[in-house]
Structures are given as structure tokens and as C-alpha cells.
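> sequence and computational prediction follow.
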Amino acid sequence: MKTEVIKLYENREDVTLTTYVLEDSPEMLAGKSRPAILICPGGGYMSCSDREAEPIAMKFASMGYHTFVLRYSTYMGGNAGGFPDISKPLPVKEECLYPTQMREIGQAMLIIREHAKAWKVDADRIAVCGFSAGAHNAAMYATNWHTDTISEYFHEDKEKFRPAAAILGYTLSDYIFMRDNTEKRSPMDVAFFKASNTAFLGTAEPSEELLDEVSPARHVTENTPPMYLWATASDELVPVQHSLRMAHALAEHKIPFELHVFEEGPHGLGLATQSTAAAKSQVYPDAAKWADLAGCWLEKRFSFDLPEKTAFEEMLETGIIG
């Protein structure tokens, strides 16, 4: 496996693309290109979680995909688990405001495409994947990749940014619903939501227009790629309604999707196994099935170019061996 950390900005260490490129082998695909998964960890736009980064990359790599982890711009500068004091208003940091994070996915896509030949990446089959805020970022990209916000910013053809699929774990999909739902909850929940708004949108109380703009479930079109969605019914931080709203929007526009809602599990499960758990409270064997189910879903779109039989089997049949 070829691993490399690529900085997206020369003067910043916190925004990076880490490659997990599988080595070519004469026994597997033998020089043919593989599909890829671009992963965005969560962290409330405050940081990028380690639990939703490399372990996810390794899981999809075990399925035969090249994987990439994007640590996009966050309020705490990429520090895993970093969180500011939300007991008082946060100062605005211009370098981590929307639409920066969405554009960074676009930049990562350009980097992957630029190296597609050397890395043997099938540039037409790159999926975006995310969790929590990272899933929101991936969903924003999936519903905006074709807009001028991305293509004109980079002065590149829109097709270079097209994702082939999206995988969203416990995503936030509707900021207006999130605002209305949070207002009914505890003061701590309200404080967290306002802090996240400041980190991502530059204000604790964004306008209705801005909240609508960053609600991907409200902007699904025929350009939106097929999606795999998963969540838990007991998630209290980002309620399951977000995944349901996204699924409803996809159904309305006849975009292929698959949705799995598991009964139990808190927010931020990652793989829901001990490999991504900080405590036993994050291990849920039932919810852990999401990854293998996602693998089955991906195979329908990202099947490998395999011959019917191996060269050894053909030699046995023709009598060259035996």
C-alpha cells in the first residue's frame, strides 16, 4: 500500500489528503484500475475525528478499493477531538467557513484524477464518503459538484468533479430542521449548535436563506449521485430524520439509494466495532453491519473488471497443466 500525506495548502499543515493506494499485483486485477473512496471524517466542523478516518479507509481497502482521507478545514485546525470553550461566543475564523470544506473535496478530487494513471484509479468511479459533519460535507458536495461554486473556483470542467456515488453515515441533511429541533432541547445542545454554526457559517444564528443553502436534502437534483445512507434510530445528536429526509428527496428525484436504520446506537459510531471505539458504549454489532452492506451496495456500481476464470484454471481446462 502506498501511503502519502498531501497538503492542500502550502502554508497549512491541518488540511491534508492521505492516500491509501493498493499496490498493483499480477494476482489481483493485474494492472487494471480500481474504484476509489474519498472519506471525510466528522467532528462538528470543529475537528476531524481519527475514528472516522484511517479505520474507515482500511475497511474499504479490504474490499479492494483505493481509499483517501480528507482532513478538511475545521475550527480547531484538524486536531482530532479538539473542541473550543462554547460557554462564550466563538470568534469567527475565516479560513474554515463554508464553502471552503466543499471546495476542498473538489480539490481532493482533482488531485486523485491528476494521479489516476500512476495510482491506477478508475477516475470515473470515485465515491465520496462521510460521517456526521463529514457526511454533511460529502452530501453538500454530492448536491453541488456541478455548480459554479466549485468549477468556476478552480477554473476546471465540471465533469472533473463528478462523484460516482456517496456514502453517508448519520448525516446532517437539513439545517432548518436541525435548528427547529435543537431549540426544543437542552441549553447544552443549543450552545453546541450555535458554536458549530459559528465555526462553519460564521454566525451563531444564520439566516433562513443560508440555512436552506447548506441543507443538501433541499437541493437534490438529477445531478445527485446514487447514495448509501445509514443511521441509528436512537441517535440523539443528529436525529435519524436527517437520513429520512435525504432518502425522501432522493426518492422524489428518482435517484437510486439504499437506506439502513439500525435500532440502537449513539451518534458517532464509526465502524461500530472495537476497532473504532473509545469505550464499550460505541460497540454495536448490529449497526456494525453497515459497512459490509455498503460493500454489497458498492459492488453493484463498482464491480471489478474480472475474467470468468483465472489463468491457472484455464490452463487446467486446456490440459497445459495436469
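Right, received. Where do you want to start?

> alpha carbons only for contacts and neighbour counts from here, please
Noted.

> what's the neighbour count on residue 1?
Using other CA atoms under 10 Å, the number of residues around residue 1 comes to 11.

> ah, wrong one, I meant residue 188
By other CA under 10 Å, neighbour count at residue 188 equals 12.

> run through the helices of the protein in chain order.
Listed in chain order, the helices of the chain (DSSP state H) span 54-61, 100-114, 116-119, 133-144, 148-154, 175-182, 187-201, 208-213, 241-252, 290-301, 311-318.

> give me whichever of those helices is most buried.
The highest mean neighbour count among the helices of the chain, using mean count of other CA atoms under 10 Å, belongs to helix 133-144: a mean of 28.

> that one relative to helix 175-182, how many degrees between them?
150 degrees (axes from the mean of the first three to the mean of the last three CA atoms, to 10 degrees).

> for helix 133-144, what is the distance to the chain centroid?
7 Å (CA atoms, centre = their mean, to the nearest Å).

> now distance to residue 4 too, for the helices of the chain, in a markdown table please.
A markdown table is the format used below for these (distance: least, CA to CA, whole Å):
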| stretch | distance to residue 4 |
| --- | --- |
| helix 54-61 | 13 |
| helix 100-114 | 12 |
| helix 116-119 | 12 |
| helix 133-144 | 21 |
| helix 148-154 | 23 |
| helix 175-182 | 35 |
| helix 187-201 | 28 |
| helix 208-213 | 34 |
| helix 241-252 | 33 |
| helix 290-301 | 25 |
| helix 311-318 | 33 |
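
> among the ones you listed, which is nearest residue 6?
Residue 6 sits nearest to helix 100-114 of all the helices of the chain, at 9.2 Å, using CA to CA.

> that closest one - contacts with which helices or strands?
strand 121-131, helix 133-144, helix 148-154 (3 or more CA pairs under 8 Å, 6 or more residues apart in numbering; DSSP states H and E).

> now those in a markdown table, with distance to residue 200?
Converted to a markdown table, those look like this (distance: least, CA to CA, whole Å):
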| stretch | distance to residue 200 |
| --- | --- |
| strand 121-131 | 16 |
| helix 133-144 | 10 |
| helix 148-154 | 16 |
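
> out of those, which comes closest to residue 243?
helix 133-144 (10.4 Å).

> the closest one to helix 100-114, inter-axis angle?
70 degrees.

> shouldn't residue 143 be in contact with residue 218?
No: between residue 143 and residue 218 there is no contact under CA atoms under 8 Å: 9.3 Å.

> hold the first one in mind and look at this next one:
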Amino acid sequence: MDAKEYNLEISDHEFKLKGYWLDQIEDFGQAVEYPVVIICPGGGFTFHSEREEEPIALRFNSFGMHAVVMEYKLIDEEPVYPTALQQLAKTIDWIERQPDSRHIDKKRIILAGFSAGGHLVAAYNGAGTDPELRKRYQIDQYIGEPAGVILGYPVIDMTIKGSFPNDNKVLHEISNDPTFWKTEDLLNQNSKPAFVWQTRTDNLVYVINTLLYVEKMTKLGLPAEYHMFGSGIHGLAFGTYVTKKPGKDKYLNAWTSKWIELALNWLQMMKLLG
């Protein structure tokens, strides 16, 4: 495997990518093009959780996928959106322009987002697939599109009382544009298939978020697989010792940890892997 860091820039905002590229296997006797997953970690738009970066990337590597971690714009003196949306569009474009020697299957680009990163991925699955919105937010200049999305305990609707961000000031720090407040409303007939999971007992991002998203996917007739686990806190990542915070057993959940295997099955079922 070849692991490298890259710096890209959009609208005078520099952002970092971390690439985890699979090597070719000589025993195959021929070159293999691998799908690639772009991972957007969580962190409440104030930091990027490393628990949802390399551990997730390496697990997707083990499935036979390249992985790229994208550290998108966080809250600062300017709102997160639309810059974060543009950064994701540029990352997809950047992958499209990688040389053939990288052996990327560019028809199978998957977006995976967790928590706040899930909001970005969900927003892109709407605005990024709508020609009018692509033009409005200046992402129509970029090439490439995802083939599917994976959402883990994602922020979907930021207007739900009691759920993240549950603070009008923070809401406007994320976006002054109401278009980005309810990503379920951005879904359209061009949106991509989705694998979505969350826990019923998530007390930071209420489970109604994912229910709203999957309900809209269903109404539009879009392929979706949804798993609501009966227990578990927000931000479990794998729910195993790999991503457990030291001394905090609440980050262990053997049942919820099955989500990654379910996602693998879904990718194969959708012919996005294998």
C-alpha cells in the first residue's frame, strides 16, 4: 500500500487529503482497477475525528478499495458551506484526473461520511447531483460523480430541535443558506444509492435524521439500505477496541460493529465492489 498526503485548494481555502492506495498483486497476472472511497470524518464541524479516518480507510482497503480521507472546511470566520461542497467536488475531480497507473475504477467512486461528515456527503448527494444547484454553488466546473454513498450516524436535518446543532449561532456558522439545513430536501431523481446506519439511542444526532433521509429516498424510488441498531452512543466508529477511546467502554458495541460487514454486502449487491 502507498500512503500519501496531498494539499488541494479551493476558494483560497487549502485542505488536506490522505490517500491509501492499494498495490497491484502480481499473482493475479493482470492489472486490477479498484473502486475508491472518499471518507469525510465527523467532528461537529470543529475538528476532524481521527477515529473515523485511517481506521476506516484501512478497513475499506481490506475490502479491495482505495481510500482517500478528505479534511473539509471547519467552522471559522466564514460558514462551512458552500466551500465544503466545493472541496468535495474538487476531490472527486482530482480522483478522476489521477493517472491510469493508479488503477482506479473511476465509475465506482463511493462517498462515506460520518456525523458532520455525513451531512456533507448527504448534501452532495443532493446538491451535487442537481444541475441547477451545481451551477449555483460553482461545482459544475468539476468532473466526475459518485456511484453511491455510505452514511454513518449522519447529521441530515439541522433544524430538528434538541438534535445537533441545536444552537442557532452554530447553525449559521455552518451555513447561512437554508438550502443546506435539510439535506433530505436536496434529494432528487439523480441522487445516488445510499447505505445508512445509526443507533436508536444516539442522543446527539437524533435517529429521526436518518429516518427522514431514507423516507425521502424511498419516495423517490432510489435504492437505499437502512440499519437502525437498538443501542449505542453517537460516534461509535467501529464500536470495537480499534476506535474505542481509552478508558471509555461506552465506545464498545459488538452489535453495532456489524455495520461495516453489512456495508460490504451492500457494496457487492449494488455491484460497486468485486
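Looks like it arrived, so ask away. All figures in this text were calculated on a predicted structure; none of them were measured in a lab.

> please state their TM-score.
Superposed pair, TM-score by TM-score structural alignment, normalised by the length of the second structure: 0.90. Supporting alignment: 269 aligned residues with a CA RMSD of 2.3 Å.

> and of the helices and strands packed on helix 100-114 of the first structure, who's closest to residue 299 of the first structure?
Closest to residue 299 of the first structure of these, according to CA to CA: strand 121-131, at 11.4 Å.

> show where that closest one falls in the second structure, residue numbers please.
Strand 121-131 of the first structure corresponds to residues 104-114 of the second structure when matched by TM-score structural alignment.

> how close does that stretch sit to the first structure?
Superposed on the first structure, stretch 104-114 of the second structure shows a mean distance to its aligned partners of 0.5 Å (mean CA distance after the TM-score superposition for the first structure).

> what does that stretch contact?
33-42, 52, 66, 92, 95-96, 98, 118-122, 145-154, 235, 272-273 (CA atoms under 8 Å, 6 or more residues apart in numbering).

> with stretch 25-36 of the second structure instead?
For stretch 25-36 of the second structure, the surrounding residues in contact (CA under 8 Å, 6+ apart) are 24, 64-68, 103-110, 272-273.

> now, of the residues you listed, which are buried?
24, 64-68, 103-106, 108-110, 272-273 (16 or more other CA atoms under 10 Å).

> returning to that earlier point: strands - which of the contacts of stretch 104-114 of the second structure land there?
34-40, 66, 148-152 (DSSP state E).

> in the residues you listed, find the pair that's most separated.
Maximum pairwise distance among these (CA to CA): 22.7 Å, between 34 and 152.

> so the residue lying farthest from the centre of the second structure versus residue 250 of the second structure, what's the distance?
Relative to the C-alpha centroid of the second structure, counting by CA atoms, centre = their mean, residue 29 is the outermost residue, at 33.5 Å. Relative to residue 250 of the second structure, residue 29 of the second structure is positioned 46 Å away (CA to CA, to the nearest Å).

> just give me the neighbour total for the counterpart of residue 280 of the first structure in the second structure.
Counting by TM-score structural alignment, residue 280 of the first structure corresponds to residue 249 in the second structure. Number of residues near residue 249 of the second structure (other CA under 10 Å) recorded here: 12.

> try residue 31 of the first structure
Look at residue 31 of the first structure: counted by other CA under 10 Å, it has 12 neighbours.

> and what of residue 82 of the second structure?
Neighbour count of residue 82 of the second structure, defined by other CA under 10 Å: 20.

> show me what contacts the residue mapped onto it from the first structure?
Aligned counterpart of residue 82 of the second structure in the first structure: residue 99 (TM-score structural alignment). Residue 99 of the first structure makes contact with residue 149, according to CA under 8 Å, 6+ apart.

> residue 167 of the first structure pairs with which position in the second structure?
When the second structure is aligned by TM-score structural alignment, residue 167 of the first structure is paired with residue 150.

> report the contact partners of that match.
Residues near residue 150 of the second structure by CA under 8 Å, 6+ apart: 110-113, 194-196, 263.

> distance to residue 139 of the second structure for those - can I get that in CSV?
As requested, the contacts of residue 150 of the second structure are arranged in CSV below (distance: CA to CA, whole Å):
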residue, distance to residue 139 of the second structure
110, 18
111, 16
112, 19
113, 19
194, 21
195, 24
196, 25
263, 28
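
> those, buried ones only, as a ChimeraX selection?
This is how ChimeraX selects the buried members of the contacts of residue 150 of the second structure, with burial counted by 16+ other CA under 10 Å:
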select :110,111,112,113,194,195,196,263
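
> do you know how far the nearest residue to residue 74 of the second structure once chain neighbours are set aside is from residue 152 of the second structure?
Spatial nearest neighbour of residue 74 of the second structure, chain neighbours left out: residue 45 (4.9 Å); criterion: CA to CA, 6 or more residues apart in numbering. For residue 45 of the second structure, the distance to residue 152 of the second structure equals 15 Å [CA to CA].

> what about those two, which has more around it?
residue 152 (28 against 23).

> hang on, the more buried one packs against residue 196?
Yes: using CA under 8 Å, residue 152 of the second structure is in contact with residue 196, at 6.1 Å.

> re the thing from before, and the ones in strands among the contacts of stretch 104-114 of the second structure, which is closest to residue 221 of the second structure?
Set against residue 221 of the second structure, the nearest of those by CA to CA is residue 148 (14.7 Å).

> for the closest one, give me its contacts.
If you count contacts by CA under 8 Å, 6+ apart, then residue 148 of the second structure has 108-111, 192-194, 272 around it.

> ok, 10 Å please
37, 108-112, 125, 191-195, 223-224, 267, 270, 272 (CA atoms under 10 Å, 6 or more residues apart in numbering).

> distance between the ends of stretch 37-47 of the first structure?
End-to-end distance of stretch 37-47 of the first structure (CA to CA): 21 Å.

> repeat for stretch 89-104 of the second structure
17 Å.

> before we move on, back to that, please report the distance of the match of residue 167 of the first structure from residue 111 of the second structure.
6 Å.

> next: residue 88 of the second structure.
Distance, residue 88 of the second structure to residue 111 of the second structure, by CA to CA: 9 Å.

> between these two, which contacts overlap?
Jointly contacting residue 88 of the second structure and residue 111 under the rule CA under 10 Å, 6+ apart are 38, 40, 120-121, 124.

> number of nearby residues for the nearest residue to residue 158 of the second structure once chain neighbours are set aside?
Closest residue in space to residue 158 of the second structure, ignoring its immediate chain neighbours: residue 181 at 5.2 Å, by CA to CA, 6+ apart. By other CA under 10 Å, the residues close to residue 181 of the second structure number 22.
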